[in-house]
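**Q** Next comes the sequence, and after it the predicted model I'd like to discuss.
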Amino acid sequence: MRKKGLQLLPAYVPLAAWLAFSVVLFGWVILASLSTTRDIFTNTLLGSGIQFSNYTDLFEQQEMGRYFLNSIIYTVASCAGIVLVAAPAAYILGRVKFKGSGLIHLMFVSAMSIPGILISIPLFSLFVGMKLTGSIATLVLIYICTNVPFGVFFLTGFFSSIPKEFEESAAIDGCGPIKAFVKVILPVAQPGIITLTIFNFLGVWNEYFYALIFANDEGTRTLALALQSIVYGYSNTGNYGGIFAACMVVFLPSFIVYLFVSKRIIAGITIGSVKG
């Protein structure tokens, strides 16, 4: 055992170094978010005591609570919409063989390679022509449409790996195709759906480019856009403690989600790779 441990030591050294660097960096940012600007620049973090006002001022003066709620609405609605659209499409592509299914699957895969900046102007022109700009529903629709290709590609492997016996048993019990999909297949594919939802949550929560184009006003602004505005304003006033506090408010939700569901992500990817 000792010999084996010595053999694995070179592999653990870079990992330990990276972990130590991450912990120190993350810890420094947390302490800086609770310090004054003077403490930050004199390298005496918390020298003036814990400054919870850095956080309270964000919600009282910068209205960060509104933007936080907007981001929650965008993220929850988008994640639900992506699953509602991608799951049935992936089920058909993964379970039913029909003429042209390979071409359709290839189209979804190809859509993943289209850069967002390439379709941003056509999308903006389309929504302006339809008079759908300036609302939360517009950005939710964009998030759903731009993330469905990956959702279909990701879930197709899960549905194709489910044994046909599940549907045959459901048919014997009197379930039609739709009922069997909802009652039998979806629960079995739960690990894949949860993993996809986690990926979408992390992506939508931190998304900036589409939000800058379609939600750049007070009522629809996301947390990522609010962070940019706060950083710019606080940089001019020299409130760097507030800048670090704003960064933590944006970062912590996605970090907490990943912390609690990282095992589900690994398990979901492993299960889906059997036939995906």
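**A** On my side now, so go ahead.
**Q** contacts and neighbour counts: CA atoms only from here.
**A** Fine.
**Q** Can you name the residues that contact the nearest residue to residue 239 once chain neighbours are set aside?
**A** Counting by C-alpha to C-alpha, 6 or more residues apart in numbering, the nearest residue to residue 239 once its immediate chain neighbours are dropped is residue 37, at 6.0 Å. Residues near residue 37 by C-alpha atoms under 8 Å, 6 or more residues apart in numbering: 238-241.
**Q** The same query, at a cut-off of 10 Å, please.
**A** The contact partners of residue 37, taken as C-alpha atoms under 10 Å, 6 or more residues apart in numbering, are 43, 45, 238-243.
**Q** now, which of these sits nearest residue 206?
**A** Proximity of the contacts of residue 37 to residue 206 (C-alpha to C-alpha) peaks at residue 243, which lies at 16.8 Å.
**Q** How about the contacts made by that closest one?
**A** 32-33, 37, 54-55, 58, 227-228, 230-235.
**Q** One more: residue 141?
**A** For residue 141, the contact set (C-alpha under 10 Å, 6+ apart) comprises 74, 77-78, 81-82.
**Q** same question, residue 47
**A** With C-alpha under 10 Å, 6+ apart as the criterion, the residues that contact residue 47 are 35-36, 38-40.
**Q** Among those residues, which lie within helices?
**A** In this view, the contacts of residue 47 that belong to helices under DSSP state H are 38-40.
**Q** before we move on, the earlier item: max pairwise distance over the contacts of residue 47: which two?
**A** Across the contacts of residue 47, no pair lies farther apart than 35 and 38, at 8.1 Å, counting by C-alpha to C-alpha.
**Q** Use this one as the comparison:
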Amino acid sequence: MGSANHFLGRWIVRLILAVQAVAVVYPLLWTIYSSFKTRTDFYRNPWLLPSRIEFSNYYNALIKSKFFESFFNSIYVSVLSVALIIILSSTTAFILTRYKFFGASFIHKIMMLSLFLPSVFALIPTFLLMMELNLLNKLSGLVLVYAAGGLPMSIFILAGFFKHLDTSFEESALLDGSSATNTYWKIIFPIAMPGIVVIGILNIISVWNEYPLAMAILSSPEKKTVAVNIVDLSTIQRFATDWGALFAGLVIAMLPVLIIYFIFQNKLIAGLTAGATKG
């Protein structure tokens, strides 16, 4: 009886996982093959495979909709934001976990509290702050906003790594005359690379897909990010018929995230596993 229940339980889990896999993979495949459809294909049946390959959809998405410019805007914002997040969160997490000073516990708790506050709640205060700092409609302003928003989660993840790292290496380096800064960047930072990779991937996906803040801060068409441009394209489709260009734009927007995942998936899984084990 026990073995039968175990066998049934395993197949139920497999069935649930299979349904979840289909729910995730099918929309992705549907988006990809829809990006090659003609307008006639969409009107005939949007769920069928394309009758012929329409490469002009990608030309329309990249050139006519100025998707190319927004693509590089997103790359610029994502790279700078994630670089700032990695530098600031890693050093902050290290200081909070290694050094005892007045207010350290309070700062750490405030950081953790911000994890439970939806970013949309900060939309209006952020907009007003950017206006006061004269950073509205500037990609540099969006970089600072994204960097500030990514710090709490990144500090939380890295603090778990630093708490359980062996201190013997840094202690030996300090005894040999190495400065605290040099010890951190030459010894601690490389050792914590699994955690660095995790926060890097998670933040670059978050920044790449973020829409509300980018929409609020950026107003010029030439400064729009990919997420904003995608929404603009979908809005245009209410009055136009170029659905192929919309799906082509979606595929182009997904490509960087998919490439990053396939390149770093092993390191991401290893980093998450190490964090779970150490935490």
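**A** Now that the structure is in, tell me what you want to look at. From a predicted model like this one, the values you see are computed outputs, not experimental measurements.
**Q** Give me the TM-score for this pair.
**A** The TM-score (TM-score structural alignment, normalised by the length of the first structure) is 0.92; 274 aligned residues with a C-alpha RMSD of 2.0 Å.
**Q** quick one on the thing from earlier: show me what the residue nearest to residue 239 of the first structure lines up with in the second structure.
**A** Using TM-score structural alignment as the criterion, the counterpart of residue 37 of the first structure in the second structure is residue 39.
**Q** Return the set of buried residues in stretch 37-49 of the second structure.
**A** Buried positions in stretch 37-49 of the second structure, judged by neighbour count with 16 or more other C-alpha atoms under 10 Å: 37-39, 41-42.
**Q** Which member of the residues you listed is positioned nearest residue 165 of the second structure?
**A** For residue 165 of the second structure, the nearest member of the buried residues of stretch 37-49 of the second structure is residue 37. The distance, counting by C-alpha to C-alpha, is 52.8 Å.
**Q** Distance of that closest one relative to residue 196 of the second structure?
**A** Remark: distance between residue 37 of the second structure and residue 196 of the second structure (C-alpha to C-alpha, to the nearest Å) = 40 Å.
**Q** dump the residue contacts of residue 220 of the second structure.
**A** 137-138.
**Q** In the first structure, what residue corresponds to it?
**A** With TM-score structural alignment as the criterion, residue 220 of the second structure pairs with residue 217.
**Q** name the element that match belongs to?
**A** Assigning secondary structure by DSSP states H and E places residue 217 of the first structure outside every helix and strand.
**Q** Which residues are in contact with the aligned partner of residue 151 of the first structure in the second structure?
**A** Residue correspondence, TM-score structural alignment: residue 151 of the first structure in this structure matches residue 154 in the second structure. Residues counted as contacts of residue 154 of the second structure (C-alpha under 10 Å, 6+ apart) are 85-86, 88-90, 92-93, 111, 195-196, 198-200, 202-203.
**Q** check which helix or strand covers the equivalent of residue 121 of the second structure over in the first structure.
**A** Residue-level alignment of residue 121 of the second structure against the first structure, with TM-score structural alignment as criterion, gives residue 118. In this structure, residue 118 of the first structure sits in helix 116-129 according to DSSP H and E.
**Q** Average separation of that helix from the aligned part of the second structure, please.
**A** In the superposition against the second structure, helix 116-129 of the first structure averages 2.1 Å from its aligned positions (mean C-alpha distance after the TM-score superposition for the first structure).
**Q** What are the buried residues along that helix?
**A** Of the residues in helix 116-129 of the first structure, those scored as buried under the neighbour-count criterion (16+ other C-alpha under 10 Å) are 120, 123-124.
**Q** again with stretch 241-255 of the first structure
**A** When burial is assessed from 16+ other C-alpha under 10 Å, stretch 241-255 of the first structure yields the following buried residues: 241-250, 254.
**Q** Any chance of CSV for those residues, columns secondary structure?
**A** Compiled in CSV, these are given as follows (DSSP: H, G, I helix; E, B strand; the rest coil):
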residue, secondary structure
241, helix
242, helix
243, helix
244, helix
245, helix
246, helix
247, helix
248, helix
249, helix
250, helix
254, helix
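**Q** Mind putting those residues into TSV with distance to residue 263 of the first structure?
**A** Rendered in TSV, the data for those read as follows (distance: C-alpha to C-alpha, whole Å):
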residue	distance to residue 263 of the first structure
241	34
242	33
243	32
244	29
245	28
246	28
247	26
248	24
249	24
250	23
254	15
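**Q** Out of the residues you listed, which comes closest to residue 95 of the first structure?
**A** residue 254 (33.3 Å).
**Q** ok, that closest one - contacts?
**A** The contact partners of residue 254 of the first structure, by C-alpha under 10 Å, 6+ apart, come to 198, 201-203, 205-206.
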